[in-house]
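>>> return a 3D structure for these sequence lines:
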Amino acid sequence: MKKSVSSPVFFSNENKIAFLSYTNWAKDPAKYELMTMELSSQNIETIKLDTPNPTGDKRVIKSIDMSVNAISIAALYIVLMGLLSVFCLNYYPKKTYLPSISFSIAVLTFLASLVVAATVNAWYGIGLGMLAAAILVCSIVIFLFIVIFKRFVK
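So this is what the prediction gives:
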């Protein structure tokens, strides 16, 4: 029988041990069983875990969960900054240039990642650096959109 045992826990007042027994071999779905074993007699008992099935329809929650990911957040950032840039170009043609603000956010985030990596934790700094790289890519897309928009508006 192909089984693996993990997470052994000793009972504090009894001569028993509890453990998880499961099969998780290639291309097989995992089946977990909670088992106990009397150490003196080596008698193994299975504890049935009867959990209720979830009720109700979870389509809305699942669709929200699937829609909130890195690509959708980047796309929303690009749309927001692009629309704000178009708005500012129409009302304040020479005063505001939002892609430069987005580039500034990327640079400041990158500098903050260097400071965090040096002072707090290198992994936190790497995470902020990846965020800065994503903002930089979004800024380039916004910049290209504004350049193309200016060509077509004229």
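>>> all contacts plus neighbour counts: C-alpha atoms, from now on.
Noted.
>>> any idea how far Val9 is from the closest residue to Ser85 other than its chain neighbours?
Nearest residue to Ser85, sequence neighbours excluded (Cα to Cα, 6 or more residues apart in numbering): Leu98, at 5.5 Å. Distance of Leu98 to Val9, given as Cα to Cα, to the nearest Å: 58 Å.
>>> ok, those two, which is more surrounded?
Set side by side, Leu98 and Val9 show more neighbours around Leu98, with 21 against 12, by other Cα atoms under 10 Å.
>>> OK, contacts around that one?
Leu98 sits next to Met81, Leu84, Ser85 when contact means Cα atoms under 8 Å, 6 or more residues apart in numbering.
>>> out of those residues, who's nearest Val60?
Closest approach between the contacts of Leu98 and Val60, by Cα to Cα: Met81, at 27.7 Å.
>>> do I have it right that that closest one meets Ile140?
No: taking contact to mean Cα atoms under 8 Å, the distance of 11.4 Å between Met81 and Ile140 leaves them out of contact.
>>> second chain to compare with the first, below:
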Amino acid sequence: MLRRTYDDQVCSVARALEVVGERWTLLIIRDALSGVTRFDGFLHRLPIARNVLSDRLNGLVEHGVLERVRYQDRPPRHEYRLTAKGRELTPVVLALMEWGDNHLPTPTGPPAVAEHVGCGGTVHARMTCDCCGRRVAPGTVVGRSTGAATPPGPARR
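As a prediction, the model looks like this:
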């Protein structure tokens, strides 16, 4: 199978998609965030082929999103635990979940909510400005080039 890449893109979103953009990968991360750690646990929650799951888990380990930890010697078996880098994907998964709830709702309501372990409140993905501290609506955000996005090339005159 020909792998699709974003190598020609000088873009942080494209680089992130190289790690989490393949089919099933964000669902594996979603399940890991909810406590699934074992291969059979992922298989039980996802209708995914064993070889595809193995490939996705290996890729997430390779990129430092998950770590493989042996929990049994004979036969050797491993758990897949989120790293700090992997846990930083929580707001991404929450934002996708909220978007799906808002724009692709099920007739019976949201199938899950994100709950704060400390108090039981519902957790939401929110955007805030680091300058004024205010909540920011999606329509009030613009992308601005930093100059770092310019691919290396011949000097311009």
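>>> any idea what the TM-score is?
The TM-score (TM-score structural alignment, normalised by the length of structure 1) is 0.25; 59 aligned residues with a Cα RMSD of 4.8 Å.
>>> identify the contacts common to Met81 and Ile140 of structure 1.
With Cα under 8 Å, 6+ apart as the test, Met81 of structure 1 and Ile140 both reach Pro99.
>>> settle it for me: which of these two has more neighbours?
Higher neighbour count among Met81 of structure 1 and Ile140: Met81, with 20 against 17, using other Cα under 10 Å.
>>> assumed that one was part of a helix.
Yes: assigned with DSSP: H, G, I helix; E, B strand; the rest coil, Met81 of structure 1 falls within a helix.
>>> now do it against Met35 of structure 1, distance only.
From Met81 of structure 1 over to Met35 of structure 1 the distance is 56 Å, taken as Cα to Cα.
>>> ok, now Ala117 of structure 1?
Applying Cα to Cα, one obtains 45 Å for the distance of Ala117 of structure 1 from Met35 of structure 1.
>>> quick one: the helices in structure 1?
59-67, 70-91, 98-119, 122-153 (DSSP state H).
>>> contact partners of the second one?
Read that as helix 70-91 of structure 1. 96-99, 102, 134-135, 138-139, 141-142, 145-146.
>>> what is the most widely separated pair among these?
Spatial extent of the contacts of helix 70-91 of structure 1 (Cα to Cα) is set by the pair Thr96 and Ala134 at 22.6 Å.
>>> before we move on, which element is Asp94 of structure 2 in?
I think there's a mix-up here, since residue 94 of structure 2 is Leu and not Asp. When elements are assigned from DSSP states H and E, Leu94 of structure 2 belongs to helix 90-103.
>>> His103 of structure 2: neighbouring residues, count only.
His103 of structure 2 is flanked by 8 other residues according to other Cα under 10 Å.
>>> cool, Asp65 of structure 1 as well?
So Asp65 of structure 1, with other Cα under 10 Å, has 10 neighbours.
>>> Glu67 of structure 2 too?
Other residues close to Glu67 of structure 2 by other Cα under 10 Å number 19.
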